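> no FASTA, just this:
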């Protein structure tokens, strides 16, 4: 097992498999690098070097009670990229990880990043405000915090059983293994860090970061995403990015990298090789 110890003593767990051009995967809340199994095995088999880390406070990394914010998450990625001396890398982020990718590429990626991919990602900003009338109201995120604090174990069953993978949609079969794996990943992380991360993914404004990114960015989003609604995320991000390609999927849920891995993997490969 590989760990990088940061300047503040936080230990970041990471996987680094294979050789060749590096692809770095950034997971969503409240999960871990294990959420990328289907992508890492696929791209490893295609001859790429695949890397994924557990964000601070998540998975096997230190259960931090401080630094659980996007600036620190991006700085942690920068430290890992320097440690591994990553060049010509492609950074792929899902959900909260898409926010992490956006901030990292905009502020730290010069000379190291060739392309980026945002999948079901939270930018530009999720929270509803006068300047973002299409966002979600604060009550939604306060509800997340209350549910996590009251009974995290139960909350982490309800999210994957319902909207995350679209298992609440009529005719969609429940995949118990997928639900259990989501629960497992969430529960090995730290409650305080995951609680703080709700503010990080919902209130951080990535508008200027998106405008600063100069590399090509592929924006993928499920049109039936119940966690990060497409109208106030991917469609706006694609307009702010300088070199964006937007692709949407009718009926696909937030967790489409798992439920429709073969489709997503093929589109990622075409973009990376293009």
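Here it is on my side, so go on. Since the model is a prediction, treat every value here as computed from it, not as a measurement.

> make it CA atoms for all contacts and neighbour counts henceforth
Will do.

> Can you measure across stretch 83-100, start residue to end residue?
18 Å (Cα to Cα, to the nearest Å).

> let's bring in a second one:
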């Protein structure tokens, strides 16, 4: 574990375990590198070097008031990969982290990257527009900001208790430990970063970024994702990518790397070994 300081003075916390081919994990909103613990331990056992950082304003990184947009997220990731001098890295991004990976690849990463994986990821665009009628209305994201500003702690209990992990679906057994871990990670970060991050993950258009990417990319998305709708995300991203493969899941939630780690880890490993 260590830290780097970016050009604008933001301290980024990261974990770096093991040796072998490097896998870099980018977490979802409003979480931290800890959300990847299961994946990091799994791939560490399989001979990989595993790296995950806390996005600016999240987890143990600086609670800066500025730079909560995809360009800064991508540049921070580039600073980390440069500091660690990574070559032929595999980048894995979940949700907002998938947007971070896409913007990083488009801006910085092709010379250092061998493959990438987007899991329940926000690209190409979440918000509804004339060109993106399958997206969600802007009012949805305005309401998220309203709930965060009104009572962040309460909001950070409600989201994982319901749609994030699919615990609101009939017959799905809830896990208090998973809910509490989500709340813990969220409350470690800064309210300003999380508030601004809602705009970043919902209104950033990644269409041109996806079209630039040449490395093989696995796009993993569930048709029952209640946070990032399948019809507006996974299939569209895979189609825009030059070398994209879509893996569709049935009945899995947005947070499937946690609730269905065995399946997700096995599919990730198979992709990495091809």
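Noted; the coordinates are in hand. Only a predicted model underlies this, so the values are computations on that prediction, with no experimental measurement involved.

> what ranges do the strands span in structure 2?
2-5, 11-17, 22-26, 49-53, 89-94, 113-119, 217-222, 244-249 (DSSP state E).

> Relative to the whole chain's centre, how far out is the second one?
It refers to strand 11-17 of structure 2. 16 Å (Cα atoms, centre = their mean, to the nearest Å).

> quick one: that strand to structure 1 mean distance?
Its matched residues in structure 1 lie on average 0.2 Å from strand 11-17 of structure 2 after superposition (mean Cα distance after the TM-score superposition for structure 1).

> centroid residue for structure 2?
residue 97 (2.3 Å; Cα atoms, centre = their mean).

> give the contact list for that one.
Under the criterion of Cα atoms under 8 Å, 6 or more residues apart in numbering, the contact list for residue 97 of structure 2 reads 25-29, 121.

> And the helices in structure 1?
With DSSP state H as the definition, structure 1 shows helices at residue ranges 37-45, 70-84, 96-108, 138-159, 176-188, 191-203, 207-212, 234-240, 256-259, 261-273.

> and those helices as JSON lines, adding distance to residue 246 of structure 1?
What follows is the helices of structure 1, written out as JSON lines (distance: least, Cα to Cα, whole Å):
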{"stretch": "helix 37-45", "distance to residue 246 of structure 1": "20"}
{"stretch": "helix 70-84", "distance to residue 246 of structure 1": "24"}
{"stretch": "helix 96-108", "distance to residue 246 of structure 1": "14"}
{"stretch": "helix 138-159", "distance to residue 246 of structure 1": "27"}
{"stretch": "helix 176-188", "distance to residue 246 of structure 1": "27"}
{"stretch": "helix 191-203", "distance to residue 246 of structure 1": "21"}
{"stretch": "helix 207-212", "distance to residue 246 of structure 1": "14"}
{"stretch": "helix 234-240", "distance to residue 246 of structure 1": "6"}
{"stretch": "helix 256-259", "distance to residue 246 of structure 1": "16"}
{"stretch": "helix 261-273", "distance to residue 246 of structure 1": "11"}
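
> and among those helices, the most buried is which?
Most buried of these, by mean neighbour count (mean count of other Cα atoms under 10 Å): helix 96-108, with a mean of 27.

> What range does that one cover in structure 2?
Against structure 2, the aligned range for helix 96-108 of structure 1 is residues 96-108 (TM-score structural alignment).

> Work out the gap between the matching stretch and the centre of the chain.
With Cα atoms, centre = their mean, you get 10 Å for stretch 96-108 of structure 2.

> now swap in stretch 77-86 of structure 2 and tell me
Centroid displacement of stretch 77-86 of structure 2 relative to its chain, using Cα atoms, centre = their mean, is 18 Å.

> One more: stretch 221-228 of structure 2?
The answer for stretch 221-228 of structure 2 is 14 Å, by Cα atoms, centre = their mean.

> Which one (most neighbours) among the contacts of residue 97 of structure 2?
residue 121 (32 neighbours; other Cα atoms under 10 Å).

> so how far is residue 105 of structure 2 from that residue?
Taken as Cα to Cα, the span from residue 121 of structure 2 to residue 105 of structure 2 is 15 Å.
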